[in-house]
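[1] Here is a sequence together with a model predicted from it:
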Amino acid sequence: MTALTRPTNGRMIGGVCAALARRFGTSATTMRVIFAVSCLLPGPQFLLYLALWMLLPGEKASREAW
């Protein structure tokens, strides 16, 4: 299983969708489409994205910790 870290390559804004896609074994584009469609529904999706952006470590920070 892959650790949940924001990658340095292949990210568009914060790398949250790319990190989730890598973790769940899907493409980043698929995860971005799922996120965009979910934003049409009521709920805190955007706030969750911002929280994950702040809480998930970047890929370099994760490697340095090991």
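    Looks like it came in fine. Numbering: from 1, shown residues only.
[2] C-alpha only now, for contacts and for neighbours.
    Will do.
[3] Pull the contacting residues for the residue sitting nearest the centre point of the chain.
    The centroid of the chain falls nearest to residue 16 when counting by CA atoms, centre = their mean (1.7 Å). Applying CA atoms under 8 Å, 6 or more residues apart in numbering, we find residue 16 in contact with 6, 49, 52, 53, 56.
[4] Comparison target, given below:
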Amino acid sequence: MNAVTKPFARSLNDRMLAGVMGGIAHRFGWNSTLLRVVFVIVSIASAAFPGILVYLILWLLMPNEAD
């Protein structure tokens, strides 16, 4: 099987801040709103999961869709 995968990139169309969650959702075919809600809940509920730091790192490492 030779499956064509979508690129791992920040979304230009589905973004709230930087398009990180929109890009991840598009890559895996998930609902971006649901992913954002889950990410915020996990970030708030777990002191061991630094959500803001993870988001900032992904923002720096993920290219834009157009790049």
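    Received the coordinates, thanks. These numbers come from a predicted model, not from an experiment.
[5] Tell me the residue in the second structure aligned with the residue nearest to the centre of the first structure.
    By TM-score structural alignment, residue 16 of the first structure lines up with residue 20 in the second structure.
[6] Could you measure from residue 28 of the second structure over to residue 21 of the second structure?
    Distance, residue 28 of the second structure to residue 21 of the second structure, by CA to CA, to the nearest Å: 11 Å.
[7] Also residue 36 of the second structure?
    Distance of residue 36 of the second structure to residue 21 of the second structure, computed by CA to CA: 6 Å.
[8] of those two, who's got more company?
    Using other CA atoms under 10 Å as the criterion, residue 36 of the second structure and residue 21 rank with residue 21 on top: 27 against 16.
[9] show me the contacts for that one.
    Contacts of residue 21 of the second structure (CA under 8 Å, 6+ apart): 10, 15, 32, 35, 36.
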